[in-house]
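> Provided below for reference: sequence and predicted model.
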Amino acid sequence: MDNLGQICSAALQQYLSHGEARGLDIAAALEAANLDAERIRQPDARIPGVSFQTLLHTLIHQARDPLFGLHTSEFVQPGSYNVMGYIAMSASTLQEALSKVSLYEKLVGDMGTTDTQVTDNQAAIRWQCRYVQQPARQHLIDNVLGSWVRYARWLTGNEKLAPAQVWLEHPRPRAALVEEYQRVFLCEVRFAQPCSALIGPPDLLQQPIRQPDPLLLSTLEAHAIQQLNQLGVETSLGQRVKQCIQDAIGHSLPRKETIAERLGMNVRTLHRRLADEGHNWQKLLDEVRLHRARQLLCQSPAPQAEIAEALGYSDIRSFQRSFKRHTGITPGQFRTRHKSDL
């Protein structure tokens, strides 16, 4: 049997809550999976993936619901994602919240990996499920994508929020089940696709979160990194520095001293460890600025002077020189080429 890693006990609760609401025999399902009822209620407990798969198969068999996984998404809440759920609550936009997923999804478990790809015309949020056995795989995919959409609606306060399309790798079911998928996602659902993903326009990711809190975000991320370390999961320093810069951009010019302190080291150690990974501070700062500049030029009518200030440049000319040095064209030329996206 494949090594299925672990899952945090908090992520089990959606399935158990839905099972209880359906009147399923939860005790029997836990016994079949050799799971202790008291242990799985402990928020920091880690459950073997093999046991989770057995639990899931047992509940699916009891429910006799071909959309069991989709229906469990109704019970998503911040705690379903461990501390990552609260990190998302403290972000400023859906895109910022998603940027944290690749960093911290190991805290939720080893069920799969998330990949967000954004082009000028399309954003694709893909999830690759680690579980290969059916029916667990299909129901996990349905749960994850359904939970993402429901949680995004809650985060933004927009109950009508929906992607343009949902892609699912499994075969197309009968018409009544397709209608249920569409009822949950509020959009076209395509089956037998090459991957499972939410597809939509890039500006969908710019939806603001209801109550962003940069200070709380910083505290929660520090806690998340500590939890990852306790699990023996190493995070790239370069990746963590870029996240810190992204958090600061738009509020103030990121200072290496402040970020080094946030990461628990002095500036000299920061430089040395970045060099060990083949990075340097200025390169990471430039990468974050350039990425954000492209977003703002494509998706916002803000004047270049305003963008330059938001990105921490001393003046508009410094911004224009830096942008052209990295892209070969001016910000104005870049915006003109992408004006159809505004």
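Nice, thanks for sending it over. Numbers count the residues shown, from 1 in each chain.

> can we go C-alpha only for contacts and neighbour counts from here?
Noted.

> neighbours of Ile141, just the number please.
Residues lying near Ile141 (other C-alpha atoms under 10 Å) number 24.

> check which helix or strand covers it.
If you go by DSSP states H and E, Ile141 is part of helix 136-156.

> Centre of the chain to that helix, how far?
With C-alpha atoms, centre = their mean, to the nearest Å as the basis, helix 136-156 stands 11 Å off its chain's centre.

> another one to put next to it:
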Amino acid sequence: MSKHFRVSGRLPVKLKELGVRVSSVLEHAGLPSGLFDQSRISLSTEEFFALWRGIGQVSPDPAIGLALGTETKAEHFDPVVLAALSTGNFGEAMRQIARYKQLSCPEELVLEAGDAEWSIHFRWLLAKEMEPAVLTDLCFAWVLGIARHGTGTRISPVRLELQRARAHAKPLERHFGCPVVFGAARNAIVFRASDTALHFVTRNAELLAMLAPQLDEELKRHKGEESFPERVRATIQKKLTGSRPKMQEIARELHISSRTLQRRLQDAGYSFQRALEEARHQLARHYLTNSLLELSETAHLLGYEDSNSFVRAFRVWEGVPPAHWRGARREKAAL
């Protein structure tokens, strides 16, 4: 997993086009004034969130995130989006993006399909606080932009779910063309399950055949740079969905034997238990920061038998009970 976010060099250009002073944004965010003079801009999660909070503070437009997240010119799409648009349908495109997301940042695109609905939300893996509202708006506008560009239609989701209190509902409802649920348990954009099969008019097998091998090679290099414990931890997190994954299961996912998994972790000064606890700790912070899940629900998702076991583990990690930790984070965010 990459530990930093790459920031597009197009961002300051778009900010200027929208009448937002870049220098003011950087000042509010506490970031270097020459940040955008660099050829490659890389920010930690904390710095990345500060940048988007700064944009929200400086811009008088409550819909600035929607404007920044909407791109209509194909020449401004990055290779990952171009590859996604070259696939056959909306569902395939989102799965492609989710796979390559790890190339650029400590963030996951989570796709959850049910019988009637298909939801998409973003998981900020190293976040210590809730993502800024501007960033949430941008991410969902970006998803919708890909859907509309790919299908060539004005597709709209079933609804938009936002954790924040009700504010500026009209611009959101206009942009997404659907109801917006405020005070929700998560931030998510929800489509019909059948929307995954919507044909892409932008399908281009030749372009995909050119881009996919390059992205796959970069993904392979990225995984090679990742330490083995990091790979194990990331694999455990994908399997932490209500039960505690066993070593044999993780080894199978990594296409190695349990003995090899154990030996390689020991060579790195790790144990499977330590990798499991770090994976749980990281996800616990994410759930407590970015969702309204009850502690019992969080404990279940992390594979604990009961809430008390989770509370004891969290005290060891952070020195305080999870409810106190969450409360402190919310107070800080409110300030």
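Sure, I can see it. These numbers come from a predicted model, not from an experiment.

> What does the superposition give as a TM-score?
For this chain pair, the superposition-based TM-score is 0.59 by TM-score structural alignment, normalised by the length of structure 2; 230 aligned residues with a C-alpha RMSD of 3.3 Å.

> Which residue is the nearest non-sequential neighbour of the residue mapped onto His71 of structure 1 from structure 2?
The equivalent of His71 of structure 1 in structure 2 is Ala67 (alignment by TM-score structural alignment). The shortest distance from Ala67 of structure 2 to any non-neighbouring residue, by C-alpha to C-alpha, 6 or more residues apart in numbering, is to Leu138 (7.6 Å).

> which one in structure 1 is aligned with that neighbour?
Counting by TM-score structural alignment, Leu138 of structure 2 lines up with Asn143 in structure 1.

> What is the neighbour count of that match?
Other residues close to Asn143 of structure 1 by other C-alpha under 10 Å number 23.

> Surely it touches Leu67?
No. Judged on C-alpha atoms under 8 Å, Asn143 of structure 1 makes no contact with Leu67 at a distance of 9.2 Å.

> center of structure 2 - which residue?
Nearest to the mean C-alpha position of structure 2, counting by C-alpha atoms, centre = their mean, stands Phe122 at 3.2 Å.

> That one pairs with which position in structure 1?
Match for Phe122 of structure 2 (TM-score structural alignment): Trp127.

> For its match, which residues are in contact?
By C-alpha atoms under 8 Å, 6 or more residues apart in numbering, the contact list for Trp127 of structure 1 reads 112-115, 141, 145, 195-197.

> Kindly state which residue of structure 2 is aligned to Ser99 of structure 1.
When structure 2 is aligned by TM-score structural alignment, the residue opposite Ser99 of structure 1 is Arg95.

> Its match and His4 of structure 2, how far apart?
Applying C-alpha to C-alpha, to the nearest Å, the value for Arg95 of structure 2 to His4 of structure 2 is 22 Å.

> do Leu283 of structure 2 as well
17 Å.

> again, but for Gly69 of structure 2
From Gly69 of structure 2 to His4 of structure 2 the distance is 20 Å (C-alpha to C-alpha).

> Stretch 307-318 of structure 2 maps to which residues in structure 1?
So stretch 307-318 of structure 2 sits over no part of structure 1, by TM-score structural alignment.

> got the buried residues for that stretch?
Buried residues in stretch 307-318 of structure 2, counted by 16 or more other C-alpha atoms under 10 Å: 307, 310-311, 313-314.

> Likewise for stretch 198-206 of structure 2?
Going by neighbour count (16+ other C-alpha under 10 Å), the buried part of stretch 198-206 of structure 2 is 198-204.

> so how far is the helix ranked longest in structure 2 off the chain centroid?
Longest helix of structure 2, by residue count under DSSP state H: helix 205-225. Centroid separation for helix 205-225 of structure 2 versus its chain: 20 Å, with C-alpha atoms, centre = their mean.

> ok, and what's touching it?
Here helix 205-225 of structure 2 makes contact (C-alpha under 8 Å, 6+ apart) with 1-2, 79-80, 83, 86-87, 100, 103, 231.

> Mind telling me what element Glu20 of structure 1 is part of?
helix 9-21.

> quick one: contacts of the helix or strand containing Arg99 of structure 2?
Element membership of Arg99 of structure 2 [criterion: DSSP H and E] is helix 90-100. With contact meaning C-alpha under 8 Å, 6+ apart, helix 90-100 of structure 2 is reached by 80-81, 83-87, 108-111, 147, 150-151, 195-200, 215, 219.

> Among the residues you listed, the buried ones, what's the PyMOL command?
Buried residues among the contacts of helix 90-100 of structure 2 (16+ other C-alpha under 10 Å), as a PyMOL selection:
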select buried, resi 80+81+83+84+85+86+87+108+109+111+147+150+151+195+196+198+199+200+215+219
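
> So between Arg95 and His4 of structure 2, which is more surrounded?
Each of Arg95 of structure 2 and His4 has its neighbours counted (other C-alpha under 10 Å); His4 has more, 20 against 15.

> Now check structure 1 for the residue matching that one.
His4 of structure 2 maps onto Gln6 in structure 1, by TM-score structural alignment.

> Was I right to think its match contacts Leu107?
No. Taking contacts as C-alpha under 8 Å, Gln6 of structure 1 lies outside contact range of Leu107: 9.5 Å.

> mean deviation of the helix or strand hosting Val190 of structure 2 from structure 1?
Per DSSP H and E: Val190 of structure 2 is located in strand 188-192. Once the two are superposed, strand 188-192 of structure 2 sits an average of 1.7 Å from its aligned residues in structure 1 (mean C-alpha distance after the TM-score superposition for structure 1).

> just to revisit the earlier point, can you verify the match of Phe122 of structure 2 is assigned to a helix?
No. Counting by DSSP: H, G, I helix; E, B strand; the rest coil, one finds Trp127 of structure 1 to be strand, located in no helix.
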